[in-house]
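> quick one: sequence plus predicted model below, questions after.
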Amino acid sequence: MPELPDVEGFRKVLTSCAKGRIIQRVDVRDTGVLHGVSTRSLRDALEGRRFTEPERHGKWLLARTGGPTLLLHFGMTGRLVCSRPDDAVEAHDRVLFTLSRDRQLRFRDQRKLQGLWLAHDESEVAALLERQGPDALAVSREEFETALSARRGSLKTALTDQSVLAGLGNLLADEILWRAGLHPASRASDLTEPDRRRLYTHMRRALRSAVTAGCVPPRDSWLTGHRDDPAPACPRCGTSLRRSRMAGRGTVWCPQCQ
């Protein structure tokens, strides 16, 4: 599933492919990815507009136009692709934004679990994002500690709850908790101040590295580099990793380090 680093990568695709360019044509090949807007309304709102500087909040991408804002959420399998209009259209290309004779932005998504929304003004943008917590890459340490201390559930559940902190998914949460030496089932409200500070520091470091990579990288020195091994072992101490499910998510941790 795309997490904050992936969506930050999609923001860069949107910037390099479409920023400053006029949307000449919008082709909706599958209305199943549109939420609260029809094909005609989407075309009327966007055609002739120019993409400006895009923004990201958590796992949401905001494609600004100086007027209406297109909001994209990528679900499990969504992505943005910069193509040429004459490139073969793939089966999962759901919406095409033609920008010039040689430039086309494509929303590609196999499972269609999320999709596209249109906000006509900032109040509609705010309404769509009202359940989102602070962005994990921008949150201050004070905001982070306050958000966690108010939670009663498990630490893993708190980190992946988008209303608490926007942007972290399953892979990042496991990676950050492993780095911080904290068990995913521990209660968020039971963390000490040093625990919360250590967790925040490791979150920031993991996010910076992952954003640079454009994904949560499966590096040998990372937990994510070993979670899918046939016999996964901790890259720090060599102990066999444990697996379980928490809040419906596959969770991996080291019983020695955490």
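Arrived safely, thanks for sending.

> only C-alpha atoms for contact and neighbour calcs from this point on.
OK.

> ranges for the helices of the stretch 51-200 of the chain?
With DSSP state H, counting those that start in this stretch as the criterion, the stretch 51-200 of the chain has helices at 122-128, 141-149, 155-160, 170-180, 193-213.

> dropping in the other structure now:
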Amino acid sequence: MPELPDVEGFRRVLAEHTGEPIVSVSVHDAGVLRGVTARRLDAALRGHRFGEPRRHGKWLLVPAGGPVVLLHFGMTGSLSWHSTGEQGHRHDRVTWRLPDGELRYRDMRKLHGIRLVDDEEQADRRLADLGPDACEVSRRDLGELLSGRRGRLKPTLTDQSVLAGLGNLLADEICWRARISPLRVAGGLDDAEITGLHRAMRSVLRASVRAGRVPPRATWLTGARDEPESPCPRCGTPLSGRRVSGRRTVWCRTCQPA
């Protein structure tokens, strides 16, 4: 599932090809288009050049000489660079052809997709309901975001209107690093716990952004969570798991007491 680090990786891929003219736009499956037709997408972008892309949470915003492309990767999306003529994949949905290769938007489940707006102002309005980007939140900001919230910590951290960019893997990893149960009430954390949570979030995000994903390392919760009856990488206690607000949640009852 693409989360903030994955989308930052997609941003880097696209950033390597800014300034190159868009030769054509091929829509192989219009099921990923949101509020724009294949013909309009091609007409609006053909001959334009992608400007410097920016990321907010799990969204990628790409200016193109006036219009702005908004990309969201849902649960199975990706953006990758390919040489011209390289065989396509059956889940390639949209291809932007540039002079020396192609950018391909690939998505199996098509839960979100691609939008087109007229300018940067419209792009900002489209994302106005998002909370601040998780990479840019200070310790003070985090405390204010959590203050007074009665819901559990895990659903609060993954609520994009509260904090943009965190998904299932990141939220569980951050809570595990901070030794805080994901089942705790978000607004019930004390100052020391908020400091620890913020420190864990910064550490996990830095490492994950470098890796372009939440890395499944042996010393990380992510490296153990998918194995049956896995022990906690820190203390050896069998990991606990249950669905919280519809999401599979994994934690250690010893390291993260409720």
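Done, it's in. Since we're looking at a predicted model, the values are computed, not measured.

> drop the TM-score for these two in here.
TM-score for the superposed chains, counting by TM-score structural alignment, normalised by the length of structure 1: 0.97, backed by 256 aligned residues with a Cα RMSD of 0.9 Å.

> go through the helices of the stretch 51-200 of structure 1 and name the closest to residue 26 of structure 1.
Shortest separation from residue 26 of structure 1 across those is recorded for helix 122-128, at 20.9 Å, computed as Cα to Cα.

> which positions in structure 2 sit opposite the closest one in the alignment?
Following TM-score structural alignment, the partner segment of helix 122-128 of structure 1 in structure 2 covers residues 120-126.

> cool, and stretch 213-220 of structure 1?
When structure 2 is aligned by TM-score structural alignment, the counterpart of stretch 213-220 of structure 1 is residues 211-218.

> residue 27 of structure 1: which of the helices of the stretch 51-200 of structure 1 is closest?
Taking Cα to Cα as the measure, the helices of the stretch 51-200 of structure 1 were each checked against residue 27 of structure 1, and helix 122-128 came out nearest at 23.0 Å.

> what's in contact with that closest one?
With Cα atoms under 8 Å, 6 or more residues apart in numbering as the test, helix 122-128 of structure 1 has contacts from 69, 119.

> so how much does that helix differ from structure 2 once superposed?
Between helix 122-128 of structure 1 and its aligned partner residues in structure 2, the average distance after superposition works out to 1.8 Å, using mean Cα distance after the TM-score superposition for structure 1.

> what residues sit buried inside that helix?
By neighbour count on 16 or more other Cα atoms under 10 Å, the buried set for helix 122-128 of structure 1 is residue 125.

> how far off centre is that helix?
Here helix 122-128 of structure 1 shows a centroid-to-chain-centroid distance of 19 Å under the convention Cα atoms, centre = their mean, to the nearest Å.

> again with stretch 195-204 of structure 1
Distance, stretch centre to chain centre, for stretch 195-204 of structure 1: 20 Å (Cα atoms, centre = their mean).

> mean deviation, that stretch versus structure 2?
Mean for stretch 195-204 of structure 1 is 0.6 Å (mean Cα distance after the TM-score superposition for structure 1).

> so that stretch matches what in structure 2?
When stretch 195-204 of structure 1 is aligned against structure 2 using TM-score structural alignment, it corresponds to residues 193-202.

> give me the contact list for that stretch.
135, 138-139, 142-143, 174-175, 177-178, 180.

> in the match of stretch 213-220 of structure 1, what's buried?
Residues of stretch 211-218 of structure 2 classed as buried under the neighbour-count rule (16+ other Cα under 10 Å) are 212-215.

> one more: stretch 180-194 of structure 2?
By neighbour count on 16+ other Cα under 10 Å, the buried set for stretch 180-194 of structure 2 is 180-189, 194.

> ok, which pair from the residues you listed is furthest apart?
Taking Cα to Cα as the measure, the buried residues of stretch 180-194 of structure 2 span a maximum distance of 14.9 Å, between 183 and 194.
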